[in-house]
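K.L.:
Provide a 3D model corresponding to the input given below.
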Amino acid sequence: MKKLHYTTLLLILSISTSANCDIESYYSKLPTHLSGYEFKSKLSSLLAKTHKGLSYSALLKAYKKTDKDTTYDVDNSVMDMYSERPGGKDPYRYIHSQRVCGSYKNEGDCYNREHLFPQGLFDKKRPMKTDIFHVYPTDGKVNGMRGSYPFGEAKEVRWSSKNGSKLGYSNNPEYKGLVFEPIDEFKGDIARAMLYFAVRYESQIPRFGYTPMTDGSYEQTYSTWFLKTLLKWHKEDPVSEHERKRNDAACGFQRNRNPFIDHPEWALAIWEVH
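P.N.:
Purely as a prediction, here's the structure:
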């Protein structure tokens, strides 16, 4: 009887978990008649309410499911946006749980956890520090070169990674500082992760202080130049199969979702910039 009861309990938990991560069920109570920043706040409440925080070490374990390469090289290696060469041979590859960074000197030495919204801006506090929807496995050297620079489109390139990601001065007339530009294949992925962060942490971001990326408000959240870049990338690089798989798998660990992967149209329903 005890064994039967335990099995039944596991089955119930499994069904419950699947239901919570089902796209239609997850958003079923959202007031979809709203739009703009009012809708953004309701969506923020949903993401916060359902979010189950992870430990920092748990991210590496989760990556074995969320970030295994089943769409590009299909070899179950670590799917790293900073080293992947779509349609070509990767310059190096990582096996999950092997060569996790301590120290590094060169590309290909080790991989670590890259905070797309730099963790120094929120003093490495949780749950931001361990939020899997903006913390990705990437090569340590490239992560270090990106540092805390905002994403953007670069000119006068100062450094390039082996897959073509680059660090250089922004070509945007509204911001002339250094920016990090990923390859085209992953610009939409990064944009949707950053838009997720703006919604999930809309009430906290104004307290992070000034950054070139943020405007100090909880409504628009990001600086106009940066938001325009993200929305441009979001439109030009549609949701990929890898993103959908990652979103589903990540929900199994963290219990919330990235709504801009599930509903790309919501980004433009929330933000209008000219």
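
K.L.:
From now on I want contacts and neighbour counts done on CA atoms only, so please keep to that.
P.N.:
Noted.

K.L.:
Is residue 8 part of a helix or strand, or is it coil?
P.N.:
Here residue 8 is recorded as helix under DSSP: H, G, I helix; E, B strand; the rest coil.

K.L.:
do you know how far it is from residue 18?
P.N.:
15 Å (CA to CA, to the nearest Å).

K.L.:
same question, residue 267
P.N.:
Distance from residue 267 to residue 18, by CA to CA: 26 Å.

K.L.:
And for residue 265?
P.N.:
24 Å.

K.L.:
The two: who's more crowded?
P.N.:
residue 18 (16 against 13; other CA atoms under 10 Å).

K.L.:
so which helix or strand takes in the more buried one?
P.N.:
Per DSSP states H and E: residue 18 is located in helix 2-21.

K.L.:
quick one, helices of the stretch 51-200 of the chain?
P.N.:
56-66, 140-146, 187-200 (DSSP state H, counting those that start in this stretch).

K.L.:
next helix or strand past the last one?
P.N.:
Taking DSSP H and E as the definition, the helix or strand that follows helix 187-200 towards the C-terminus is helix 224-236.

K.L.:
What about residue 12, how many residues nearby?
P.N.:
With other CA under 10 Å as criterion, residue 12 counts 12.

K.L.:
Pretty sure residue 151 sits against residue 183.
P.N.:
No: judged on CA atoms under 8 Å, residue 151 makes no contact with residue 183 at a distance of 11.3 Å.

K.L.:
show me the contacts for residue 180.
P.N.:
By CA atoms under 8 Å, 6 or more residues apart in numbering, residue 180 lies in contact with 146, 149-154, 165-168.

K.L.:
Go again with 7 Å.
P.N.:
With contacts defined as CA atoms under 7 Å, 6 or more residues apart in numbering, residue 180 is in contact with 146, 149-152, 154, 166-168.

K.L.:
Another for comparison:
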Amino acid sequence: MKIAQVYSQCFALLLANCQTFASPIVYPDCIDVETFYADMPNSSDRALVHNFLRSSHRGKVPYSSPPGKADTWSALIDVDPENDTENPSFALENATVHLVYADYEFPAVPYGNPTDWDREHSWPQSRGVAGIAKTDLHALFSAMWGLNSSRGKKYYGDVECSAISSGKTSFCKSPAHEGSAYDTGTDNLAWMPPANMRGDLARALLYMDVRYDGDEGENVPDLVLTDCPSDSGEGATNMGFLSDLLRWHASDPVDNQERIRNEKICSRYQGNRNMFVDFPEMVEKIFGEPAVAIDKTAHVYPGCFSEHHEGVGGLRINSKY
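P.N.:
Model prediction:
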């Protein structure tokens, strides 16, 4: 598998006097959407879509690298739509990253320290993200260190802090954490990002669900989106809440910033695109329509039973079966 490299002298903090960098186009077929999908079967069959996403995933970005080579830190700076890294006058000292939970641009350097930004796995590593999935830029975002830690491995979902007064949850907070956007929230189970980023994150997770099916040789388990997640057994690689994510996809549609990021990830690093960014209508064809919650504040959906949903009977369902 080809390792995407940045043919520059360095990234900030790697060499002291570096000012600029430029990333090459490694996969030119990524630039034109029609060209990229020319060989894909005209079908919404889940297995065919999975096979295409996997076969086109030609490049793996190292998680961390020595100076002068691309890794997930440098790639997140490069793919940020605000950074015109191909411009010869682009200065790294002026680069920014978009903070996914704060919802604003932040200086790209320095990074990786408690007061700086960190790499946020939208599908948490502790929920099955390993191997090539760990460095998949389609699901990797920038977030302040403290917000990354505060979210932990919580599912994504709508949060209604009115549940406090009804006694259905022991914890609820909005905004979710100091430094997060005003319209974020968190409770015992869920983390709700800002409205402007909900669709982006939803499409990232929908992509992960289809891209990673536990294929032999990839060292990645079957990643499953569901309304009925569990932390035990087969549920350990589940992520929720599917119906909330489907609603976020509809309420926060794809914008030009997301399209730019998708193209940069494909052409410069991985060789594959997030199909749900290019063809939003494919979401409903593959995942169907969102379910209506039995108890929205407690994240209880029809057919769910887990340790999180005591007293609610039924079978655990997910997007794949």
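
K.L.:
if we can go back for a sec, and residue 77 of the first structure, which of the helices of the stretch 51-200 of the first structure is closest to it?
P.N.:
helix 56-66 (8.6 Å; CA to CA).

K.L.:
Show me what that closest one is packed up against.
P.N.:
Counting contacts by 3 or more CA pairs under 7 Å, 6 or more residues apart in numbering; DSSP states H and E, helix 56-66 of the first structure packs against helix 241-254.

K.L.:
What is the helix it packs on packed up against?
P.N.:
Using 3+ CA pairs under 7 Å, 6+ apart, helix 241-254 of the first structure is in contact with helix 2-21, helix 56-66.

K.L.:
For the shortest one, which outside residues touch it?
P.N.:
Contact with helix 56-66 of the first structure is made by 96, 130, 132, 246, 249-250, as judged by CA under 7 Å, 6+ apart.

K.L.:
How about stretch 38-54 of the first structure?
P.N.:
Outside stretch 38-54 of the first structure, the residues that reach it (CA under 7 Å, 6+ apart) are 127, 130, 199-200, 254-256, 270.

K.L.:
Buried residues of it, list them for me.
P.N.:
Across stretch 38-54 of the first structure, burial judged by 16 or more other CA atoms under 10 Å covers 39-48, 51, 53-54.

K.L.:
Tell me the gap between that stretch and the middle of its chain.
P.N.:
Offset of stretch 38-54 of the first structure from its chain centre (CA atoms, centre = their mean, to the nearest Å): 15 Å.

K.L.:
Over to stretch 186-203 of the second structure?
P.N.:
The answer for stretch 186-203 of the second structure is 11 Å, by CA atoms, centre = their mean.

K.L.:
Name the residues of that stretch that come out as buried.
P.N.:
Neighbour-count burial for stretch 186-203 of the second structure [16+ other CA under 10 Å]: 186-187, 189-203.

K.L.:
so where is stretch 187-201 of the first structure in the second structure?
P.N.:
Stretch 187-201 of the first structure corresponds to residues 198-212 in the second structure, going by TM-score structural alignment.

K.L.:
Including neighbour count, could the contacts of helix 56-66 of the first structure go into a markdown table?
P.N.:
Formatted as a markdown table, the contacts of helix 56-66 of the first structure follow (neighbours: other CA atoms under 10 Å):
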| residue | neighbour count |
| --- | --- |
| 96 | 20 |
| 130 | 23 |
| 132 | 29 |
| 246 | 22 |
| 249 | 20 |
| 250 | 24 |
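
K.L.:
which of these sit farthest apart?
P.N.:
Maximum distance among these (CA to CA): 17.9 Å, for 96 and 130.

K.L.:
Now the alignment partner in the first structure of residue 103 of the second structure: closest residue in space, sequence neighbours ignored.
P.N.:
Counting by TM-score structural alignment, residue 103 of the second structure corresponds to residue 84 in the first structure. Excluding the flanking residues, the one nearest residue 84 of the first structure by CA to CA, 6 or more residues apart in numbering is residue 90, at 5.6 Å.

K.L.:
wait, doesn't that neighbour sit right on residue 80?
P.N.:
No: Residue 90 of the first structure is beyond contact range of residue 80, at 10.0 Å (criterion: CA atoms under 7 Å).

K.L.:
of those two, who's got more company?
P.N.:
Taking neighbours as other CA under 10 Å, residue 90 of the first structure and residue 80 compare with residue 80 leading, 20 against 13.

K.L.:
what residues are up against the residue nearest to the more buried one when sequence neighbours are not counted?
P.N.:
In this structure, residue 80 of the first structure finds its nearest non-sequential neighbour in residue 138, 5.0 Å apart by CA to CA, 6+ apart. Counting by CA under 7 Å, 6+ apart, residue 138 of the first structure touches 80-82, 111-114.
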